[in-house]
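Visitor: Quick one: sequence and predicted model below, then my questions.
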Amino acid sequence: MTSKIPFYISVVALVVAGIMLSVFRHQTYGVPWTPGETRQVWDIEARLEFSGQGEPIKASLAAPHTQPGYTLISESASSQGYGVAYLETETGRRAEWSIREANGPQTIYYRTQFLVDPNADVEVIPPQGERNQPTFSGPVEAAAIALIDRSEKRSADDITFTRELIKTLNDGDSQNAALILNELPKVEAVDKILAYAGVPSKIAGVIELEDGRRRQSIQPMNQVWDGKAWQLFNPESGAQGVGPNILIWDESNVSLLDLIGGSNSQVLFSMIAQEVSAKTATNNKVDADGLLNMSIHSLPLEEQAMFKTIMLIPIGALIVVFLRVIIGLKTSGTFMPVLIAVAFVQTQLVTGIIGFLLIVGTGLIIRSYLSRLNLLLVARISAVIITVIMIISVFTVVAYRIGLTEGLSITFFPMIILSWTIERMSILWEEEGPKEVLMQGGGSLLTAVLVYLAMTNSYVQHLTFNFIGLQLIVLGGILLLGTYTGYRLTELRRFKPLAED
């Protein structure tokens, strides 16, 4: 006897692979589990204002990049007469504009779009080399050393050291803190003391995202390296970590804007939030991260529309297998109900049922006449096919003439399948009688309705179209159902008298 262990291992492998593919697509590509979900996109515009002095101008602005929680999906610049380039420098990404000559007030716009993305693919850049130890004046240096000694005693690593240092600087009763803050801004004081203590750190410029906010200035904060990632600290409040709606714009630790040939420069930010569909967000993320998109969504729209229906057929097959193997429902043909259900999707349910009954009923009447002619099978089937085409044509014309536009969609019925169905039902009528025809015909129609309800369910359509791994899970389920050899539910009535005895 052949062991079924390899079979069950294969089924489990199919199910596990399907689940893993679905989870991977959800986490990597951001495809939601449920339909109708939207994603938030922030449009952020940096406005550069300065005055030209009739000289060549070169303006270099720190440009943001993908970071935890946000994926950069697009960037563009609007600068009349300026040349623009996006550069990768030692201090990070920068957008650079240049012009041979400019006079008077100048305005340049730099616009970015960030997708709110908890699974953003972030490249962490560790500290490069060692920073030079800063110098302080005598009293300030003594105060800095005192703060370092105090913070070291109350900390265990660089992160907790920074936390204690900021807490001490915000202590209004500390004379050392007051002395240092009289000489330096708080964010610069924290950065210099950390560098003096040998802690890898830098100053980052952040903006607070607020829908409809205009003319916002960048806020400097401190970043400290914890060995794996940069941790953000707000020197004013002592808060650690990137809070909600906080976007890090400038991590160059050099300057937000470098301007040559101009004066009176400033950079102001405006922003607005918008909701986009999950499909749009996924496509944007694929383009931004350079991911290999092997999904159906990479096909042209015409092919996508075709596959949207095709990917529903395995769900119909699963329902048919369950109804026939477990329930014991009889159908005319194995998967004819699935094809009829696909036609129902196009014609709508009520129109489809009426059309199905009219075509099959009329076809059976004509087929009964053909049986008296003793034709060969091939000729008889061909005659039934032509008859079905004529019936569909007549019904379509009549429906159009009386104003029933829904009847025009009856042409979506599979003509060949209907012809074979009529042929099978006719033979069944002759061999088993009308009762068996009604049972199989009714079972086929009931199965088609159930498959139609599953195919038109928005959750089923969303999952089958967006998660190809679901097909492997369905395949595993069908294979398991194929091993069932017990009694069907409809057969249990045969044993009801035994149970009563």
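Guide: Cool, got the structure.
Visitor: C-alpha only now, for contacts and for neighbours.
Guide: OK.
Visitor: so which helix or strand takes in Glu436?
Guide: For Glu436, the element it lies in under DSSP states H and E is helix 434-455.
Visitor: Could you check how far Ala63 is from Ser3?
Guide: Per CA to CA, to the nearest Å, Ala63 is found 63 Å from Ser3.
Visitor: Same drill for these two, tell me which one is more crowded.
Guide: Taking other CA atoms under 10 Å, Ala63 and Ser3 do not tie; Ala63 has more neighbours (23 against 7).
Visitor: was I right about that one contacting Asp250?
Guide: Yes. Taking contacts as CA atoms under 8 Å, Ala63 lies within contact range of Asp250: 6.7 Å.
Visitor: ok, the closest residue to Ile326 other than its chain neighbours - contacts?
Guide: With sequence-adjacent residues excluded and distances taken as CA to CA, 6 or more residues apart in numbering, Ile326 is closest to Arg488, at 5.0 Å. Shown in contact with Arg488 (CA atoms under 8 Å, 6 or more residues apart in numbering): Val325, Ile326, Ile327, Gly328.
Visitor: and with 10 Å instead?
Guide: Leu323, Arg324, Val325, Ile326, Ile327, Gly328, Leu329 (CA atoms under 10 Å, 6 or more residues apart in numbering).
Visitor: which SS class is the fourth one?
Guide: Three states are possible here, and by DSSP: H, G, I helix; E, B strand; the rest coil the one that applies to Ile326 is helix.
Visitor: Count the neighbours of it for me.
Guide: For Ile326, the neighbour count with other CA under 10 Å is 18.
Visitor: What of the third one?
Guide: Per other CA under 10 Å, the neighbour tally for Val325 reads 20.
Visitor: Check the spacing between the residue lying closest to it once chain neighbours are set aside and Glu436 real quick.
Guide: Excluding the flanking residues, the one nearest Val325 by CA to CA, 6+ apart is Arg488, at 6.6 Å. Arg488 is 18 Å from Glu436, where distance means CA to CA.
Visitor: what's the answer for Ser444, then?
Guide: 12 Å.
Visitor: one more structure, for comparison:
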Amino acid sequence: MRLHVWLLALSLVALGLGMAWYKHSALGFPLTAQATTDTWIVEARLGFVPVGGAVKAELMLPEDPPGYRVLEENFISRGYGVAVERIDGQRTAVWTQRRPSGRQALFYRATMLPQEMQREAEAESPAPPPVPEYEEPYLQAVNSVLDEVRSRSADVATFASMLMQMLASPEGNDNIRLMLEGKRSDVDKVATAIHMLAGARIPARMVRGITLEDGARDLQPSTWLEVHNGSRWVPINPANGNTGYPDNFVKWWKSEADPARVTRAREVNVRFASKRSQLDAMEALSEGTQTGTSGFVEFSLLNLPVQTQNLYRILLLVPLGVLLIVVLRNVVGVKTFGTFMPVLIAISFRETQLIGGVVLFTIVTALGLSVRFYLERLKLLLVPRLAAVVVVVILLIAMLSVLSYQLRLPTGLSVSLFPIVILAMTIERMSIVWEEHGPGESLRQGLGSLLVAVAAYLLMFQSNMEHLMLVFPELLLVVLAIVLLLGRYTGYRLTELVRFRNMESD
């Protein structure tokens, strides 16, 4: 049986710690209540000057950029109607106004959370593009370059990477210089690469985005090439042919065109800015749940209504207090009134705070005991006597509330929330022990209950402990395992070692 208990306890510990570690490492659940996470605030400013009549302004927007999750989006404008539409396969913000005047500025702002780079999969692989009709001398130049790249590559990604390297450094290659005649920008080089890759029937597209910098106010969009290898789009840097986006790159739109189009306007320009920010880790996780993340998050306690979360915030701490009582009673040997009474008292201290709760508990218990012994002289039956104690306790609490209010003591105002039933039960239990075992034993158990309640309060109601139990309730499996192991403990208590130390010396 002992082996069975140990195996069960080890299984519970492994399961609880394993689930908690997975939620922390894979899903990003924070271990501390004060944990924060780095986020980026990215802003696009669309400026223009209307020339008369109704204006329709379109701005391309990012959509699930690799390496980032968009937590929040804001569209800032004055007097404009705004809608998000899909135009030519691109997510686009559309602002409209009847008759704007003067220089206009429209803003799009997004809060982005960095996350692990995931491969971007397509629902359907794009069809191979048709082979363009190259004219001479470009036909021979394209075929020569494609044959050379084909001989030096192994797959689609390396093929496109090798071609991009040749376009990035055209020196010494007459065919490449011919294809790039009069073309020097990255946009021109990527467009040329797409045109040449079509000759090899390789799907390719141009991607535009920005590289995030903290405090940058005028970020210039950069251009990338993406080729489809049959299962996903592979990004390729036009500067050196390397594959993969850098960590601080935000993929914004997929087009050679400018990111904005405005009707009946001139001097149209788009400026990008970014800055690093700090966001509470739990807030980021909650917002990520709303935008659609792991089902593990969706079915956690964090997805419950706030009122229900506050209830579980207390309930999940009760097992910790119970574990402390098991240790103090079975291992240390502290005597208390019952098993769970100190935990209930500790929960009461949450309303009054520790020092005020101890003072109020001591005052009310002492006065209640005095009344209890007075009622005993009246020779009352048990139930009427308990009822009289409850009435007196309520009167005492009411008097202390009024006195605290007059003395401007905010702690005393919480006495109205102090659990009356707990006080009445404590007074009754203390008086019974007084009668059966004497005042010494009654005071020892009362003091022990108060000390255990204080220790339970200090353990349970820490901000990090409340956070851990609410975010990682599976840790209660570890608590259960410890309780099961302590349930098999049959050795001496620490107080007994002190109590019988003379016999050991003899």
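Guide: It's in. Keep in mind the model is a prediction, meaning the values are calculated, not measured.
Visitor: How close are the two chains, by TM-score?
Guide: TM-score for the superposed chains, counting by TM-score structural alignment, normalised by the length of structure 1: 0.84, backed by 498 aligned residues with a CA RMSD of 3.7 Å.
Visitor: Name the residues contacting each of Ala63 and Asp250 of structure 1.
Guide: Taking CA under 10 Å, 6+ apart as the contact rule, Ala63 of structure 1 and Asp250 both touch Gly92, Arg93, Arg94, Leu256, Leu257.
Visitor: Tell me, how many residues neighbour the aligned partner of Gly92 of structure 1 in structure 2?
Guide: In structure 2, the residue matched to Gly92 of structure 1 (TM-score structural alignment) is Gln90. Residues contacting Gln90 of structure 2 under the criterion other CA under 10 Å number 17.
Visitor: and the aligned residue in structure 1 for Leu380 of structure 2, how many neighbours does it have?
Guide: Following TM-score structural alignment, the counterpart assigned to Leu380 of structure 2 within structure 1 is Leu375. Neighbourhood size, Leu375 of structure 1 [other CA under 10 Å]: 12.
Visitor: which residues sit in contact with Lys4 of structure 1?
Guide: Ser10, Thr483.
Visitor: Recalculate using a threshold of 8 Å.
Guide: Here Lys4 of structure 1 is in contact with no residue (CA under 8 Å, 6+ apart).
Visitor: Could you check how far it is from Gly482 of structure 1?
Guide: From Lys4 of structure 1 to Gly482 of structure 1 the distance is 13 Å (CA to CA).
Visitor: Ok, Thr351 of structure 1 next?
Guide: 34 Å.
Visitor: Give me the more crowded residue out of those two.
Guide: Higher neighbour count among Thr351 of structure 1 and Gly482: Thr351, with 17 against 13, using other CA under 10 Å.
Visitor: once aligned to structure 2, how far is the helix holding Glu436 of structure 1 on average?
Guide: With mean CA distance after the TM-score superposition for structure 1, helix 434-455 of structure 1 departs from structure 2 by a mean of 1.8 Å once superposed.
Visitor: buried ones in that helix?
Guide: Neighbour-count burial for helix 434-455 of structure 1 flags 437, 440-445, 447-455 (criterion: 16 or more other CA atoms under 10 Å).
Visitor: Quick check: which element contains His195 of structure 2?
Guide: Secondary structure from DSSP H and E places His195 of structure 2 in helix 186-198.
Visitor: Check how far the host helix or strand of Leu477 of structure 2 sits from its aligned residues in structure 1, on average.
Guide: For Leu477 of structure 2, the element it lies in under DSSP H and E is helix 476-486. Aligned to structure 1 and superposed, helix 476-486 of structure 2 gives a mean residue distance of 4.1 Å (mean CA distance after the TM-score superposition for structure 1).
Visitor: ok, and what's touching that helix?
Guide: Under CA under 8 Å, 6+ apart, the answer for helix 476-486 of structure 2 is 5-6, 8-10, 12-13, 15-17, 316, 319-320, 323, 326-327, 330, 469.
Visitor: which ones among the residues you listed are found in strands?
Guide: Applying DSSP state E to those, no entry is found in strands.
Visitor: These in helices, which ones?
Guide: Applying DSSP state H to those, the entries found in helices are 5-6, 8-10, 12-13, 15-17, 319-320, 323, 326, 469.
Visitor: now the helices for the stretch 1-150 of structure 2?
Guide: 2-25, 138-151 (DSSP state H, counting those that start in this stretch).
Visitor: in the first one, what's buried?
Guide: Put plainly, it is helix 2-25 of structure 2. Under the neighbour-count criterion of 16+ other CA under 10 Å, helix 2-25 of structure 2 has Trp6, Ala9, Leu10, Leu12, Val13, Leu15, Gly16, Leu17, Ala20, Trp21, Lys23 buried.
Visitor: about what we covered before: in structure 2, what range does the helix holding Glu436 of structure 1 match?
Guide: Going by TM-score structural alignment: helix 434-455 of structure 1 matches residues 439-460.
Visitor: and the matching stretch, how far out from the chain's middle?
Guide: From the chain centre to the centre of stretch 439-460 of structure 2 is a distance of 38 Å (CA atoms, centre = their mean, to the nearest Å).
Visitor: The aligned partner of Leu61 of structure 1 in structure 2: how many residues sit nearby?
Guide: Mapped onto structure 2 by TM-score structural alignment, Leu61 of structure 1 lines up with Leu59. The tally of other residues near Leu59 of structure 2 (other CA under 10 Å) stands at 25.
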